[in-house]
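Asks: I would like to see how this sequence folds:
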Amino acid sequence: MKIDLSGKTALVTGSSEGIGLASAKALAEAGATVFINGRSREKLEAAVAQIGGQARAILADLADSAGHDALVGQLPQADIVVSNAGIFQPSDFFESSDDIWERHWQLNVMAGVRLARHYLPGMENKGWGRFIFLGSESAFNIPVEMIHYGVTKTADVALARGLAKRMAGTGVTVNSVLPGPTLSEGVTAMLQEQREKTGQSLEAAGAEFVKQNRPTSILRRAATVDEVANMIVYAASPLASATTGAALRVDGGVIDTLM
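Replies: The predicted structure is shown next:
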C-alpha cells in the first residue's frame, strides 16, 4: 500500500508544532505541496525548515474572520484541508467564564466552519477533495476538568458528519479524526510539573496520566503525534475514497464503545 499525494496541495492549520506539524511532515513525505499555519513567525520558520521540500507558511490567527481572510487570501484553493488549529484549557465548569467558552468555540469550531465554507466548493468543482477535522476522544468522553473543550470537539465531529452528507456524491470526503491523549507540546507542558516532582520520563508521565485520567484506555499509554498523523494522511489520500462522514479513532481504545 503506497500513499501518493503528488500534485496535491494540502493546508494544515495550527501546524507549527504537535499533531499539526507531524501531519504536515507526513503529507509532504507523501508528495503533497504543504502549507502550514500558525500565529508565531519564528515557530513557522522552524517548522518549514523541518518539513523541507515545498513547504510554505501562512502567518494567521484563525480565531476570527480577519485571520481567516488573511489565510485564504494567500491560499485560495486546496485539495486537502486539515482543520487542526485548536486550544484546550483545564478549568472547572463553575469557574469557566463566557470568555473561556467563546475562545474555545471560535478557534476549535468556527475556524473549521469558515475553512469548510471557503474550500469545499472549490473541491467540489474539481470533483476531488479531502477535508479533515481534528476531533478528540473528548468529543464522546467529555472530560470533567474541561467540559467546554469536550463540547467543542463534539461539535467538530457533528460538523464533519453533516458536511460529509452535504458533499455526498461530489468526490469530496469529510471526516473527523479523534486522537486520545497524545504527547504533543501542549500535553508535554501540562505534564511538566509532574515530571519535575517525580523525575519520570515523558513517556512514563504520559502513561501515568492516561492511567489516572483515561482509565478506559486499552493502549495504556499516550500516543505519539506521528501515530495520529498516520491516520490523517490515510484519510487525506485516494486510498480512503470510501471513507466519509466517519469519526476515525486514534484514541487507544479510550472511548468504550463498539462503534
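Asks: Every contact and neighbour count from this point should use C-alpha atoms.
Replies: OK.
Asks: Tell me which residues touch residue 240, please.
Replies: Contact analysis of residue 240 by CA atoms under 8 Å, 6 or more residues apart in numbering lists residue 234.
Asks: gap between it and residue 110?
Replies: 26 Å (CA to CA, to the nearest Å).
Asks: do the same with residue 44
Replies: Residue 44 is 22 Å from residue 110, where distance means CA to CA.
Asks: Residue 244 now?
Replies: Distance, residue 244 to residue 110, by CA to CA: 21 Å.
Asks: got it, and residue 56?
Replies: Distance of residue 56 to residue 110, computed by CA to CA: 24 Å.
Asks: And residue 153, by the same measure?
Replies: From residue 153 to residue 110 the distance is 11 Å (CA to CA).
Asks: Residue 238 too?
Replies: Using CA to CA, residue 238 is found at 27 Å from residue 110.
Asks: More neighbours: the two, which one.
Replies: For residue 238 versus residue 110, neighbours defined as other CA atoms under 10 Å are more numerous around residue 110 (19 against 15).
Asks: And the strands in the stretch 151-259 of the chain?
Replies: 172-179, 247-250 (DSSP state E, counting those that start in this stretch).
Asks: Could you name the helices and strands sitting against the last one?
Replies: It refers to strand 247-250. On a contact count with 3 or more CA pairs under 8 Å, 6 or more residues apart in numbering; DSSP states H and E, strand 247-250 meets strand 172-179, helix 225-235.
Asks: Sequence B follows; please return its structure for comparison with A:
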Amino acid sequence: MTKAEFEGLRAIVTGGASGIGAAVVAALRDRGARVAALDLRESPDSTDGDVVSVSADVADDASVRRAVTDVVERFGGLDILVNNAGIGAQGTVEDNDDDEWRRVFEVNVFGMVRVSRAALPHLRRSSSATIVNVASIAATAGLPQRALYSATKGAVAALTRAMAADHLAEGVRVNAVNPGTADTPWVGRLLAVADDPTAERAALEARQPHGRLVSPEEIAHAVAYLASPLSGSTNGVCLAVDGGMQDLRLRK
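Replies: The predicted model follows:
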C-alpha cells in the first residue's frame, strides 16, 4: 500500500459515516484518494481536507443528484464510487409486509441504482473509473431469518455483473464485495436485543470457518483492491470476504 496508488483520484462512499463505510473512507484516504462520505447526516469530524462529509439520502433521487453534483464540483471530477449504504432486515418470507419489503429494497437496491445513475456521467470522464458495490454472504448462502435482506443482496450481486457488462466499453469497471457477518454497529444492535447476546455472538462467530466476525477494515482492504487502478483486469467479480464461509466445508 502506498499513497501513490490512489494519488489524484476522487471517490464517493455512501454510508460513509460508520461501520464498513467509515473503514472504506479511511482506507481510500490513507492510500492517497480524496473521499466524500455520503450519509444521512454530515459528520462534523470529516474536516481533514482529504475527506468531506456530504448529506444524502439514497432513497431520494433528488438528494442523491444534489450530493453527487456537490462532490464533483468540490473535487473537479469523480473516479471511484463505493455503493455501501444499506439497511438490515430479519425474518422469513412471511414476517415482513409489503411496506417493509419496499423500504429495504429502496435503500439496498434502488439506492445503488440512484447513486450509480448520477455518478456514471462523471465516471465516464475518468481514466480510472470504477464502481464497487457492497453485497453480502447472504447473496450466496441461505441464512435463516434473512429472506428480505438476502433478496436485496442477491439483487446487488446480479446488478453488479450486469453493470460490469454494460459499462466495460465505457471504461468503467464494476465489482462487488460479499462480506461475511461483520463486526459493525448493526450487528452490535442485533446482539444487544438477543436473549443471550454472548451466546448469539458465539454462534455468529462459529458460523464462519475462521471462527470470528469479519472486521470492517478487512472489507475496506478488499474494496480498495477492487477500486485500485492496479486492478484493471478485475471486472464483474463478487469477492468474498467471509473467512471461507462461502466455499469451505471443513471437517469438525
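Asks: TM-score for this pair?
Replies: Overlay of the two chains. TM-score (TM-score structural alignment, normalised by the length of the second structure): 0.89; 244 aligned residues with a CA RMSD of 2.1 Å.
Asks: picking that back up, name the stretch among the helices and strands packed on strand 247-250 of the first structure that sits most buried.
Replies: Comparing these by mean neighbour count (mean count of other CA atoms under 10 Å), strand 172-179 comes out on top with a mean of 28.
Asks: Columns distance to residue 81 of the first structure on top of the strands of the stretch 151-259 of the first structure, output as CSV?
Replies: Output for these, formatted as CSV (distance: least, CA to CA, whole Å):
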stretch, distance to residue 81 of the first structure
strand 172-179, 10
strand 247-250, 16
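Asks: of all those, which lies closest to residue 119 of the first structure?
Replies: strand 172-179 (10.8 Å; CA to CA).
Asks: and that closest one, how far from the second structure on average?
Replies: Once the two are superposed, strand 172-179 of the first structure sits an average of 0.7 Å from its aligned residues in the second structure (mean CA distance after the TM-score superposition for the first structure).
Asks: Any idea how far that strand is from the middle of the chain?
Replies: 9 Å (CA atoms, centre = their mean, to the nearest Å).
Asks: Output the contacting helices and strands for that strand.
Replies: Judged by 3+ CA pairs under 8 Å, 6+ apart, strand 172-179 of the first structure is in contact with helix 111-126, strand 129-134, helix 147-166, helix 225-235, strand 247-250.
Asks: Relative to residue 89 of the first structure, which of those is closest?
Replies: Proximity to residue 89 of the first structure, assessed across those by CA to CA, is greatest for helix 147-166 (7.5 Å).
Asks: For residue 70 of the first structure, give me its contacts.
Replies: The contact partners of residue 70 of the first structure, by CA under 8 Å, 6+ apart, come to residue 60.
Asks: Show me what it lines up with in the second structure.
Replies: By TM-score structural alignment, residue 70 of the first structure lines up with residue 66 in the second structure.
Asks: if I look at that match, how far off is residue 119 of the second structure?
Replies: For residue 66 of the second structure, the distance to residue 119 of the second structure - CA to CA - is 11 Å.
Asks: again, but for residue 164 of the second structure
Replies: Distance of residue 164 of the second structure to residue 119 of the second structure, given as CA to CA: 15 Å.
Asks: Also residue 5 of the second structure?
Replies: In terms of CA to CA, residue 5 of the second structure sits 22 Å off from residue 119 of the second structure.
Asks: Report the distance from stretch 41-53 of the first structure to the chain centre.
Replies: 18 Å.
Asks: hmm, who's touching that stretch?
Replies: In this structure, residues lying in contact with stretch 41-53 of the first structure by CA under 8 Å, 6+ apart are 15-17, 21, 24-25, 28, 36-38, 55-57, 59.
Asks: so which of the residues you listed is the most crowded?
Replies: Among these, residue 24 has the most neighbours (other CA under 10 Å), with 31 neighbours.
Asks: so which strand or helix has that one?
Replies: Assigned by DSSP states H and E, residue 24 of the first structure belongs to helix 18-29.
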